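Q: curious how this folds, go ahead:
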Amino acid sequence: MSKKKIYYYCVKLYSDVTKKEISYKKIKVIFNKIFDSYSKQNKNIRSLSLNQSEISITMDILENNENYLFGRIGKVKDNSSMQIREYGTLSSDEVLSRKDTMKKGVELCSYFIYNYEDGILGYVKSQSVPDAYIFNNITKYSKKYYTEINPIPNPSAYKKLFKDGSILSRITFTVPVPDTQVLRDKEMLGLDREQIRILEQTNTKYITLIVKNENRRFLTNVKEDIINIIKSFLRKEKEYKDIKITGSGNDFNSRDFDLKEQVFYYNIDVKDYDTENHQKIALDIERKGKIYKEVLKESYENNKDDLLILTNRYN
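A: Now for the predicted structure:
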C-alpha cells in the first residue's frame, strides 16, 4: 500500500467578458463542450492536452458522468537516464528508441475527482506531477469562461475530536534541537555513544517524537483530556515544526489531523500491486485507475459534509 494525500479545492467559474463570478453549476456543460471539441478518443479514454509552455501535460478522462469527472493527469518525464532490464538474462534496453522519442514519452501521473454538483475538486498530490492548478487549463479552450482553483481552508479540522465518543491514539511532533546535549539524555532517548557521536556530526536540527500506547491501545477516550491535550499543543504551535494528532470518532475512522496544515486534505492508502505465487505483480494502468476511482469517490463521500460546510455550498 502507498500512503497518499488528497487535497481538496473549491472551483469557481468566471465570465471572461465581465470578469465576474458566475454559477459553478455551468461547469459541466462547458467542460463537455470542450471535451467534445478538443479531446482525442483512444479506445475507451478521451485525452485532452493541458500543455504549459513547452511542457507536455495531458489529462485522461477516465469517467465523466452526471455527478463526477474522474481522470488522470500525466506530465512527461525525461527518460534519458532510464533503461529497461530483463532480470532473467540481465540484458538491458532503452525505454524508447530514438525514433519513438519523436512521438512518444514517459509520463508521471496522478489522479483527481471533480464533483459537478458541489464544484469541489479532489486531487492526489504526487512528486514531480503538476499541482491541482493545472485543472484551470481546461478552460483555456473556452473564449467565454475561465476557472479559478482555491484550496479549501481547514484550520479547525481537529475539532472533530472534541465530540463525544472520540479516541486519541497517537501524537507525533517534531521539535528543534537547540543543543546536541539533548541527544545525550540516555534515559529519554536511549542512544549509545557511537549513535550520539554520529548524530552530532550530522548537525541534527530536529527530533521527531511519537507518543502512543502499546499496540492496539489508545491513549485516551476521555473528551476533556483530548481537548486539553490538543489545546496545549496549539498554545505552543510555533515551538514545533510538525504536530500530528491521530484519532477516530463515532462518524469517522482513524485519521491524522495536522495541526500545522491549514488546508483540507485526507490520507488514503492505495494498493500498488497484486500477489501471485508469493511474488509482487505491478498493477496495470487500467486496474490502478479503477482502484483510484474507488478510493477517491469513497474519500469524497466521507468528507462531503465537512467540505460543503467549509465552502458554504450546501444546496
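
Q: please make it C-alpha for all contacts and neighbour counts, starting now.
A: Will do.

Q: show me the contact partners of stretch 91-109.
A: By C-alpha atoms under 8 Å, 6 or more residues apart in numbering, the surrounding residues in contact with stretch 91-109 are 72-79, 82-86, 126, 128-129.

Q: and stretch 173-184, by the same measure?
A: Applying C-alpha under 8 Å, 6+ apart, the set of residues contacting stretch 173-184 from outside is 189, 191, 196, 200, 204-210, 239-244.

Q: now a ChimeraX select for only the buried ones of those residues.
A: Those of the contacts of stretch 173-184 that count as buried under 16 or more other C-alpha atoms under 10 Å are selected in ChimeraX with:
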select :196,200,240,242,243,244
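
Q: so which of the contacts of stretch 173-184 belong to helices?
A: Mapping the contacts of stretch 173-184 onto helices (DSSP state H) picks out L189, I196, E200.

Q: if you count neighbours, what's buried in the biggest helix by length in the chain?
A: If you go by DSSP H, the chain has its longest helix at helix 285-311. For helix 285-311, a neighbour-count test (16+ other C-alpha under 10 Å) marks G289, Y292, K293, L296, K297, S299, Y300, D306, L307, L308, T311 as buried.

Q: to compare against the first, here's another:
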Amino acid sequence: MAEKKVYFFKVNLRTKDGEDIDYKDLKDIFIDIIDKNAIEQDNFKSIDLTIDDEYTHIIWDIFDYENSRLFGRFSKQKPSNTMIKRYYKTMEKENIGDGDERTAGIEQYTYGNLDYDTGIFSIVGALGAPNEKAIAKALWKYNRDYQIELVPIPNAQAIQDIYEGEGAEITRVEIEVPLPEAGVLQQIFNWDDDQVINVMGDRNLSAGVVLKPLARKGRITRDTEETKGLLDCISRNKAGYNKARIKAKTINKKLREYDLFDQYFSYPIDIAPYHMQGSKRIYFTVDELVDIYRQNIVYSFETNRRLLKLIVSR
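A: Have a look, this model is predicted:
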C-alpha cells in the first residue's frame, strides 16, 4: 500500500468583475466548457488546459461531470529525456518520445473531484503533478466571464471541532520525538553503554510512542473535558515533537485521524499499486487506477462531508 493524502478546498465562484455568485452555478459552467471544448476518448473526455505561453502541456481527462460530481485526472508533461525504457533481459535501453515535445510527451498525474452540491474540491497530493489550481485554468482558458478561488480548508478548524465537540473521545495518540538521551534508551531497552553509543552515533534517528487502549473499541479519553486536557497537554509540548497525530471522534463526527502538524485539512488514503497473482506482483494499469482513485477520493469526501460542510458553512 502507498499512503497518500486527499486535501480539500472550498471553491468560490465570481464574475470576471469579482462579484460573488452562487457556487452551485459551477455545474452548468463546467458542463458547458467540457461539452464545447473536450475531445471524446473511449471512456472519458480530454481537454487541454495549457495556457499559450506555457511550454509543457497540462491535460485534464474527465470521467464524471454530468451528475453529482466532476471527477478527473490532471496531467503535467515532463521532459522525455528525463526517463528511459529498458529491456531487462538484454539490458538494452530505448528512448521515450521522438524529441518533439510539442506533439507527444510523458506526463505525471493526479486526481481531483469537485462535489457540485457543496462546492468542495478534493485532490490527491502528488509530487510533480498539477495542483488544485489546474481546475481554475479551465475557466481562464475557456470562459473568462467567471473566475474561481480555491480556499484550502484549515486543519485547525477541524481540530477545534473535536476540542469543543460534544462527547469528544480520543482513541489513539502517536508522538514522534528526536532520539532521547542515552540514559533514557538504556532504561527503556536495557542497552549497555557501547550499544547505545553505536546506535546513536551520527545517525539521524527519532523515537515514536503510540498510546492506545488494549481493547479494540477502547478509548483514551472518555468525554470532552478529558479530551480538552489531553489536547492541551500535547499542544503545550508540541515544540519538542517531530510528529503528533490523534484518532478522535464526537457524537456528531466519525472516528478519523488528525495530524496536529498539518496546516490544511486532509484525509489519508491507501492506494494499492498492484495485486498479487500467486507469488507475482501484477501492477494495475493506468485505466484500472482510475476507479481505485475515484473510490478512495469519493469515500474520503463522503466520510468527512458533514465536518467539511460545517467548516465552510455550506
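
Q: hmm, back to that, just the buried residues of helix 285-311 of the first structure now: which is nearest F112 of the first structure?
A: F112 of the first structure has its nearest neighbour among those in L296, at 7.5 Å by C-alpha to C-alpha.

Q: that closest one maps to what in the second structure?
A: Aligning on TM-score structural alignment places L296 of the first structure opposite I297 in the second structure.

Q: neighbours around R144 of the second structure, how many?
A: 12 (other C-alpha atoms under 10 Å).

Q: same question but for K19 of the first structure, I mixed them up
A: K19 of the first structure has 12 nearby residues by other C-alpha under 10 Å.

Q: how far off helix 285-311 does whichever strand in the first structure runs longest point, in degrees?
A: The strand that spans the most residues within the first structure, counting by DSSP state E, is strand 2-15. Angle of strand 2-15 of the first structure versus helix 285-311, following axes from the mean of the first three to the mean of the last three C-alpha atoms, to 10 degrees, is 60 degrees.

Q: where does strand 2-15 of the first structure end up in the second structure?
A: Aligned using TM-score structural alignment, strand 2-15 of the first structure spans residues 2-15 in the second structure.

Q: just to revisit the earlier point, out of the contacts of stretch 91-109 of the first structure, which one sits closest to T275 of the first structure?
A: Using C-alpha to C-alpha as the measure, the one of those that approaches T275 of the first structure most closely is E86, at 20.0 Å.

Q: so how far is G105 of the first structure from that closest one?
A: The gap separating E86 of the first structure from G105 of the first structure is 21 Å, by C-alpha to C-alpha, to the nearest Å.

Q: more neighbours: which of these two?
A: Neighbour count, other C-alpha under 10 Å: between E86 of the first structure and G105, G105 has more, with 15 against 9.

Q: how much space separates the more buried one from S56 of the first structure?
A: 9 Å.

Q: so what sits against both of those two?
A: The contact sets of G105 of the first structure and S56 overlap at V76 (C-alpha under 8 Å, 6+ apart).

Q: show me what contacts the match of L296 of the first structure?
A: V6, G112, N113, S122, I123, V124, I269.

Q: and T227 of the second structure, by the same measure?
A: Applying C-alpha under 8 Å, 6+ apart to T227 of the second structure gives the contacts Y163, A168, E169, I170, T221.

Q: surely it is in a strand?
A: No: secondary structure of T227 of the second structure (DSSP: H, G, I helix; E, B strand; the rest coil): helix, not part of a strand.

Q: what residue of the first structure is the furthest out?
A: Relative to the mean C-alpha coordinate of the first structure, counting by C-alpha atoms, centre = their mean, the farthest residue is R193 (39.9 Å).

Q: quickly note the distance from it to K5 of the first structure.
A: 38 Å.

Q: trace F71 of the second structure over to the first structure, please.
A: Structural alignment (TM-score structural alignment) places F71 of the second structure against F70 in the first structure.

Q: surely that match is in contact with I61?
A: Yes: using C-alpha atoms under 8 Å, F70 of the first structure is in contact with I61, at 6.4 Å.

Q: neighbour count for these two, which is higher?
A: Higher neighbour count among F70 of the first structure and I61: F70, with 23 against 20, using other C-alpha under 10 Å.

Q: where's that one, which helix or strand?
A: strand 68-77 (DSSP states H and E).

Q: also L139 of the second structure?
A: In the assignment (DSSP H and E), L139 of the second structure maps to helix 134-142.

Q: list the buried residues for that helix?
A: Buried residues in helix 134-142 of the second structure, defined by neighbour count with 16+ other C-alpha under 10 Å: A134, I135, A136, K137, A138, L139, W140, Y142.

Q: list just the nearest of the ones in helices among the contacts of stretch 173-184 of the first structure to S15 of the first structure.
A: E200 (58.4 Å).

Q: and the closest one, what does it touch?
A: Going by C-alpha under 8 Å, 6+ apart, E200 of the first structure touches T180.

Q: where's the closest residue to R314 of the second structure other than its chain neighbours, which helix or strand?
A: The shortest distance from R314 of the second structure to any non-neighbouring residue, by C-alpha to C-alpha, 6 or more residues apart in numbering, is to T118 (6.3 Å). Using DSSP H and E, T118 of the second structure maps to neither a helix nor a strand.
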